[in-house]
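Sharing a model that was predicted from the sequence below.
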Amino acid sequence: MTKKIIPVIMAGGKGTRLWPLSRAYAPKQFIQFVGDRTLFQATLARVSDETLYAPAVVITNEDFRFLAAEQAREMGISLSAILLEPMARNTAPAVAVAAAFVADRMGDDSILQVLASDHEIVSDARYDDAIRIARDTAIGGKLVTFGITPSEPATGYGYIEVGSQLETGAHAIRRFVEKPARDKAEAMLAAGNYVWNSGLFMFQARQVLDEMRSHAPLVVEAAVEAVERAVGDLDFLRLDAEAFAKSPDISVDYALMENTANGAVVPSTFTWSDMGSWDAVWKLGEQDEAGNVLSGNATSLNTTNSLIMSRHGHLAVQGLDGVAVIASEDAVYVGRLDDSQSVGHLVKQLAAGKSTFPLTQTHPTSYRPWGGYTSILTGDRFQVKRLFVSPGKKLSLQKHHHRAEHWICVKGTAEVTIGDEVSTLCENESVYIPQGEIHRLANPGKILLEMIEVQTGSYLGEDDIIRLVDEFGRQ
């Protein structure tokens, strides 16, 4: 009986190419663009067939750990582990860590399928065939990558030149090609023996570790040590920071795939996108008769071939063609779809400005393991927030040195702790928490609790919080 494939989902990237929805601390993998799931949740669903897959291993970082855990919980999907990287070190260290972890816990002959959490893929018969071929090839000792048959001379992807066919149906790799200029991309498309480099892989844990010892020894040494010295924390495994920091910052393509003589590629025709631009989102969306993709609170008139998305106020677009108009809670992006690969340059400009830097980092709405909050209004010595607490969840027992708080219950029932007293707060009732007083908010009910919080004081930053007791292990 063939062992089940162990999915390894890399979910630590802080992409901003889909700004203003995707930001450094609210990246695209945890955002819903098309369909009713986030890209991370769609990736989980893709590897949820228990006849083929074991529970997934997720690799992410401190900032996203609760997002990953909560989005898996929402789908009722169990995970083998959530590994926390102490710092960003590219894909080669992530793959080495996953291989070392799986080899130690599940056997070094385990087959790993490495997936990015922010790709959009249609799981149809073509995808299933590619997975079967890759698994058979990996069992034979090859390091397998997936190549996507190009549909256009794209310059935003790397390419792989396909070599001779192997017995399993995979092919040898002749060479990797960096993101090409337009004329070279057109030539490769015409040649017919080139595929897009998808960044998806499959291999045995033992095989990838052995190959890395030959081609990237510092990467694998750091990864093995980081796993050996890892510490459990609730549902997470924290990799050792000192050991992990020794790893070079390098991609798995540069560290391994471009150097090994043991690589293979599975040319594939399934629908795939790395969701790296608004143009890619538009191509994958459900277009109306005018070629428009509308999402959220959006209306168009005399507009064609455009992407119009709003996550807040109503967005009305008139008389335009081939544009992306994207509205978040606090920013609007307008640009041509055929130039959407350049959004990153705009984000760098925003990040360089003191007043616009926050727009590249977080949204007014921030998510926490207990729910989250939306910043509604900020002024001199006051701030108004909407808190939302999931059923059965509670905030930490805490106090603030520099602010007092007023809580108003607008939906649900709240359990409020102030000092030594615990009381119940119903809709249209309020309570005052003096500066420096120990307090806690909990939702004992079965529906979402919503509160309006008014903060007053000399300093209102999120770091003015002393957690005394926290069920999520935060300091």
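Perfect, I can see it now.

can we go C-alpha only for contacts and neighbour counts from here?
Fine.

The stretch 101-250 of the chain: helices as residue ranges?
All helices of the stretch 101-250 of the chain, identified by DSSP state H, counting those that start in this stretch, fall at 125-139, 182-191, 205-215, 217-228, 241-244.

actually the stretch 301-450 of the chain, not the one I typed
Counting by DSSP H, counting those that start in this stretch, the helices of the stretch 301-450 of the chain are 343-352.

dropping in the other structure now:
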Amino acid sequence: MSNKIVPVIMAGGKGTRLWPLSRAAAAKQFIKFVGDQTLYQNTLDRVSDTALYEAPLVITNEEFRFLAAEQAREVDIALSGLVLEPIARNTAAAVAVAAIVVAEQFGEDAIIQILASDHEIKADKTYWDCVKTARSAAEAGKLVTFGIKPTEPATGYGYIEMGKELPAGGNTVARFVEKPAEDAAKEMLKSGNYYWNSGMFVFSAKQILAELEKNAPEVIEAARAAVSKAASDLDFIRLDKDAFSESPNISIDYAVMEKTRNAAVVPSPIVWSDLGSWDAIWKLGDKDAEGNVISGNATLVNTTNSLVMSRNSHMAVQGMDGIAVIASEDAVYVGKLDESQQVGDLVKLLKSSKKTEQLTELHPTSLRPWGGYTSLINGDRFQVKRIFVSPEKKLSLQKHHHRAEHWIVVKGVAEVTIDDKVTLLHENQSIYIPQGSVHRLGNPGKIRLELIEIQTGSYLGEDDIIRLVDEFGRS
């Protein structure tokens, strides 16, 4: 048995509440909003103390597998495992799988901390004191959740009513309250005995498995089958799809926490946000003298208490108060900060039209295990992309039936294979890849390779890639 906490990071969610930066294929946990790291990387940092934590176990999905692995590598965090969910099944199934894997690797008495990958938390002394209390209560057999001290009558969170104190630390849970109406939220805030349900948990593998057996037998049965039939693929654990699909699509709160007699809450007066709206991003951001949070290229005049973020274009904002202006490479959102919780309704409207549906699904910048690319221009029989390749990485050896490509190096050194010839290209040099030729792009250097790719041909879809050799197992 390990005497350290085993952190389990949930990193499979696909949200659109922070559109246009987050989309179905560009989840917010892997995006840099403010600062040099993504939310996922910040979460990895919080569990990097090897005196307290074992290497983290990450639960994600097929689409994010290389992204999760690469971003962990960027911050030099080794993972104990990276489990791939074949289909979305909410948090109960994910927690069940995690508990089974942790019990196998570290023993049934191992203490698990469940963490969302897309929350912002200030890891100060108060936070670590709460973790210590939660661990103590979990070692005494409790299923512990962190209750965040509310700062406003928010209606977007579930609430927890605190009960009596427990000898090992924390308090019993009197009851869980679903997301309330505003009047009810105001009353709960006034009482001082209610806390936001953070979605973070601490418990032993043995205890949560027993509670799942008792309260959600279909969930644990499906999870056990999915793990027993799982396949290893590179550094990933692929759960069996048929078995995992049999799990009910329910949360761990509904499956266990609201039913067990062993629930406990640690009141946590910490700086925390689930960053579920642009308003939340603004509240946690570094504000200038006028109360504005600015990221990227922007000029503000007579503008106060606003959030302005731009990936490329220079945003000029004048005479505004309390608004969000968010510009991605292909879309701009403008709205009142206090109405930003309703961005999801706007996304549904965009999704309902064929003309705008793609804006909710795909992002112009696509990340790959070797780096990624950004679509710059799409025209009739041609398109232009900016390709970036991480140091010492290679794309697959491949060919295309319907297009030719021109590559122009703008930064770094490119190793280009075309049929039997290998060429090294430096900045400002270019090369032509004929249609149908077998080719490969690699970065042999120590800095990131960047190049401009111009594609020409009758069909330019991403499915016109015939992979012959691929170090990431995609051929």
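Looks like it arrived, so ask away. Computed from a predicted structure; not experimentally measured.

hang on, the earlier thing: single out the most deeply packed of the helices of the stretch 101-250 of structure 1.
helix 217-228 (a mean of 22; mean count of other C-alpha atoms under 10 Å).

hmm, who's touching that helix?
Contacts to helix 217-228 of structure 1, defined as C-alpha atoms under 8 Å, 6 or more residues apart in numbering, come from residues 92-94, 96-97, 100-101, 209, 212-213, 239-248.

Try it again at 7 Å.
93, 96-97, 100-101, 209, 212-213, 239-240, 243-244, 246-248 (C-alpha atoms under 7 Å, 6 or more residues apart in numbering).

what's the answer for stretch 363-380 of structure 1, then?
With C-alpha under 7 Å, 6+ apart as the test, stretch 363-380 of structure 1 has contacts from 66, 329, 383-390, 393-395.

Take those and write them to a markdown table, including neighbour count and distance to Ile452 of structure 1.
Below are the contacts of stretch 363-380 of structure 1 laid out as a markdown table (neighbours: other C-alpha atoms under 10 Å; distance: C-alpha to C-alpha, whole Å):
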| residue | neighbour count | distance to Ile452 of structure 1 |
| --- | --- | --- |
| Phe66 | 19 | 23 |
| Glu329 | 15 | 18 |
| Gln383 | 18 | 11 |
| Val384 | 18 | 7 |
| Lys385 | 19 | 6 |
| Arg386 | 20 | 5 |
| Leu387 | 20 | 6 |
| Phe388 | 21 | 9 |
| Val389 | 25 | 12 |
| Ser390 | 19 | 15 |
| Lys393 | 18 | 17 |
| Lys394 | 22 | 16 |
| Leu395 | 21 | 15 |
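
Can you tell me which of those residues is closest to Pro180 of structure 1?
Glu329 (36.4 Å; C-alpha to C-alpha).

Map the closest one onto structure 2.
Under the alignment by TM-score structural alignment, Glu329 of structure 1 pairs with Glu329 in structure 2.

Roughly how far does Leu209 of structure 1 sit from Asp104 of structure 1?
12 Å (C-alpha to C-alpha, to the nearest Å).

contact partners of the strand or helix carrying Ile454 of structure 2?
For Ile454 of structure 2, the host element (DSSP states H and E) is strand 449-457. Applying C-alpha under 7 Å, 6+ apart, the external contacts of strand 449-457 of structure 2 come out as 381-390, 402-414, 443.

what's the mean distance for the helix or strand following it versus structure 1?
Heading C-terminal from strand 449-457 of structure 2, the first helix or strand you meet, by DSSP H and E, is strand 466-469. Strand 466-469 of structure 2, aligned to structure 1 and superposed, deviates on average by 0.6 Å (mean C-alpha distance after the TM-score superposition for structure 1).

got the buried residues for strand 466-469 of structure 2?
Buried positions in strand 466-469 of structure 2, judged by neighbour count with 16 or more other C-alpha atoms under 10 Å: Arg467.

Give the other helices and strands that that strand contacts.
Judged by 3 or more C-alpha pairs under 7 Å, 6 or more residues apart in numbering; DSSP states H and E, strand 466-469 of structure 2 is in contact with strand 397-399.

tell me what the strand it packs on is packed against?
strand 439-442, strand 466-469.
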